[in-house]
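Q: Fold the following, please.
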Amino acid sequence: MDQYILGIDIGTTSVKVCIVNTSKDNTVEALHNKDTQSNVPSDTGPGGNKQDVFTIVSAINLCVSKLPKQLLQKVGKIGICGQMHGVMFWNNDEKQKAWEMVGKERNVRFDVVKERVSALYTWQDNRCDTDFLATLPPPQSHIRISTGFGSATIFWMARNKPHKLEKYNCSGTIMDFVISVLCNLEKPVTSNQNAASWGYFNCSTNEWNIDILAEAGFPIHLLPQVKEVGQIAGYLVDNWHSIPKGTPVGVSCGDIQCSILSTLESPYDAVLNISTSAQIGFIAKGYVPPTGPPLKSTDGYFPYFNKQFIAVAASLNGGNTLATFVKTLQQWTLELGFSVPQSKVWEKILVLGEDDNSISDLRIIPTCLGERHSPDRTASIENIHVGNIGLGQVFRSLCRGLVENLHSMMPKEILQRQQITRLVGNGSGLSRNKVLQKEVQHLYELPLVFTKGGDACKGAAMSQALP
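A: Below is the predicted model:
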């Protein structure tokens, strides 16, 4: 008998949804996606990074409504994943509900009441600089606290803008909020995957560092309840775009975990994802998190599925850095009096970068967005001379620099010790860029393949069918 599960991925730049038939080898029966264009100006200047929650939820409603009604009516579970680390706030007071149901029977959608929710402070938020992070108490966790982590952002808000927090009594990731809306939850629920991504969460005991946080003046009443990934967060409170009322909704998952789940074909694969940011990860067989304070390393171990952990090196610099380069070229041409679409810029530099003549000794350190282990790091260019400043050479060097930066966080020797035999590519930033692909294979000395998996929304659906 066919079993249909709806998977939703709330990404940094887009929303993607799919219906997976888990009784037929996890076949994707329907798929839809939409760019959210949800970024809003930050009240802290260039260091902040915020997104509009109303716009994101509207994109989710639209994507789900575009799926075939005959399949939506057969959905038996809903799995939701998305961008980790970020945090938003809302109030669950019945008289001041942060959402409302709109529409007719069997075609209900949930709309956000803008003035009753905060913005989403994303993983790209850099308001917590090195000096501020140094004032925070050491966590009882193997995961270091970094800027962009939900707990760090809440600490910053509590100390710098307490009046904003006073308006709310709930917090969570954007996925936790959406689940609260769909299930009309009184108290938000998150998974151990997303709790770990906030920091101050002990993965050995599956508990927040309540005593440490309370002593430091953290508003612990805002913390969501934590359940193990795979458990049910709640049940659909009404018919939603033809999905039946009462359909179980799983607790939120991390997008990296779901991407790996849908991509891996062997325990000896490592997944390399380059989209907005960049990550490389693999299942850390036999890993047990230490109980002491976090280790100073550039890779991290996060909860996966079935009580396993994944080793992940996550760079803040990926497709976003390449996009910044393209926008800069476009702006330069505009200042020279010409208007060139970004698509044309991409088309040209990808062709130029593939040419063997683009290989040069120019070195670009592309960390213009910093890194979690080094938030104050900037980008730089070395070894410039008249023979290596062609456009193709610069682009090729930029791509090589991105891969070198990721390799510095997770060298090929680590993969060798884990007996990894190939890299499975994921993310449009990698799949559409053969220049990046060449640099990956050159540096890691492993085959790079692209499989039929890769969508985090598919992984979100698959997570709800795990034993």
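Q: Only C-alpha atoms from now on, for both contacts and neighbour counts.
A: OK.
Q: Span of stretch 47-55 from start to end?
A: 22 Å (CA to CA, to the nearest Å).
Q: any idea how far G319 is from L362?
A: From G319 to L362 the distance is 20 Å (CA to CA).
Q: let's see this one next to it:
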Amino acid sequence: MYSLGIDIGTTSCKICIVSSSSSSSSNENNRIIFTEQLAHNAHIIQKEFTSFDEQYPSKILETVDKLLEKSGSLNNDSLIKSIQICGQMHGFILWSSKSPRTIVSSLITWQDQRCSTEFLSTLGSSLTHLRTGYGLATLLWLINEQKGKEDELIKYDRAGTIADYIVEILCEDSTINSQISTQMATSWGAVNNKWPIEHRLLPIIVEPGTIIGYWKKKIPVYVALGDLQCSVFSCQPKKNQGVLNISTSAQLALAIDRQSSMINGSDGDNISSSIRVPYFESKDLLVAASLNGGNILSAFVHLIYSWQLSLNNNSSLSIDILWSRLIELGLQSSSTIENFSAALFGERHDSSMAASITNIRSINMPQLNDIGCVFRSICQWIIKNLFEMLGKDSLIMECVIGTGSALMRNDVLQRELKEKVQYPVIFHEHSDAAYGAALFALMQ
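A: Predicted coordinates:
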């Protein structure tokens, strides 16, 4: 029997079909039957509201349909045991259960910046943990926008992450009540698996492995899970093994027992740079979840590309060639830049963080003239930032497993990770959220 996992990412969707000769979760017993990744190109260009970050759910749904078709699952589903969807966390989407394909809002993603510090400060003492991009903060912002206007939310009776939306689309006989996993609920702003406020659109919080409905009326589809948890699960880390994932964003995670006294949270008026979130069964994850990962490298590459086009319209350097050349030059570089920050997207615990190079003098110019040195410095900062965010909790690690599309494609990032730690580093090329989702479904 096979299990099918789908990851709804920020820039792409990926499908993975896994078979096993054993009920064990051991990776040695599992075989990937099919895997495919497609960009969904769902980003909505915001000309008027530049702080908004939204995506077209229809384009994401089209991409999922294409992946199912390419996998052959649409025509031959007789061997599929179950389906697990996971995806980008924190984001918020509304739809109508009566017509989910046509009555649906845009997806407001985790990168959205509409909830200003001033707005968040008005929400009350029970909601001080919310950050812009969190689903609960987004809902409250939308409610606030409706004051004195016709209620545009009345046409919706469902709210969830984009993965929750895809789950309901797949299930023709979905449950009467809207449901969300403990993992996704926490990413929205739930505390101890409970909502800190009441609202008709907030779904019921359930445990991972809860069946939401059935695809083609026979194949169980489980409640959507977080891409972070599924990425970690795909690596099957042992005790004191950390998992470092770099895709669009970046995370450094460590699985601990739920009863562990290692508790992360706010320290007085200071917001912790790491968080504790639900994992599976009796475990939690300690996580440094950075907003800065492969996205800042991509922004740098596109900056260089636009500069060279401005200087030479006839340039034949493509984005792909630039990527390859920058990685090559980064590997050749023997130094990095001091007084350097690549925090282009800030961080949830410190929105004032920004990308910068300070104390530039003529003596530093040779480094700035070396574009490989600049690229390597960005890679080094991404790794360093994750360990600084996790803080002292990273000291118990005895090994780190590296995964994620941005990390696996970038030898400079891999080298910087190896140089950062004094213990073994293992790279899992095929371990990702889609595989982790399929693996979890296989075990149910």
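Q: Helices of the second structure, residue ranges please.
A: 57-71, 117-120, 135-145, 162-170, 182-188, 227-235, 294-311, 319-332, 365-369, 371-390, 405-408, 411-420, 433-443 (DSSP state H).
Q: Take the ones you listed and lay them out in TSV including mean neighbour count.
A: What follows is the helices of the second structure, written out as TSV (neighbours: other CA atoms under 10 Å):
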stretch	mean neighbour count
helix 57-71	18
helix 117-120	13
helix 135-145	19
helix 162-170	24
helix 182-188	28
helix 227-235	26
helix 294-311	15
helix 319-332	16
helix 365-369	12
helix 371-390	22
helix 405-408	20
helix 411-420	19
helix 433-443	28
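Q: how about those, which one is nearest S282 of the second structure?
A: The closest of the helices of the second structure to S282 of the second structure is helix 182-188. By CA to CA, the value is 12.6 Å.
Q: Distance from that closest one to the middle of the chain?
A: Computed by CA atoms, centre = their mean, to the nearest Å, the chain-centroid distance of helix 182-188 of the second structure equals 13 Å.
Q: cool, stretch 341-360 of the first structure as well?
A: Per CA atoms, centre = their mean, the centroid offset for stretch 341-360 of the first structure relative to its chain is 28 Å.
Q: Going along the chain, name the strands of the stretch 101-250 of the second structure.
A: Counting by DSSP state E, counting those that start in this stretch, the stretch 101-250 of the second structure has these strands, from start to end: 107-108, 158-160, 179-181, 204-206, 211-215, 219-226, 241-246, 250-257.
Q: quick one, which of those is nearest to V167 of the second structure?
A: strand 219-226 (6.8 Å).
Q: before we move on, the earlier item: need the strands of the stretch 101-250 of the second structure in TSV with mean neighbour count, can you?
A: Listed next are these as TSV, based on neighbours: other CA under 10 Å:
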stretch	mean neighbour count
strand 107-108	26
strand 158-160	25
strand 179-181	25
strand 204-206	17
strand 211-215	21
strand 219-226	26
strand 241-246	25
strand 250-257	24
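Q: got the ones you listed as TSV, with distance to I319 of the second structure columns?
A: Output for those, formatted as TSV (distance: least, CA to CA, whole Å):
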stretch	distance to I319 of the second structure
strand 107-108	28
strand 158-160	35
strand 179-181	38
strand 204-206	43
strand 211-215	39
strand 219-226	30
strand 241-246	20
strand 250-257	22
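Q: among the ones you listed, which is nearest L309 of the second structure?
A: strand 241-246 (28.7 Å).
Q: That closest one vs the first structure - mean distance after superposition?
A: Following the fit onto the first structure, the mean deviation recorded for strand 241-246 of the second structure is 0.8 Å by mean CA distance after the TM-score superposition for the first structure.
Q: equivalent range in the first structure for that strand?
A: Residues 269-274 of the first structure are matched to strand 241-246 of the second structure when aligned by TM-score structural alignment.
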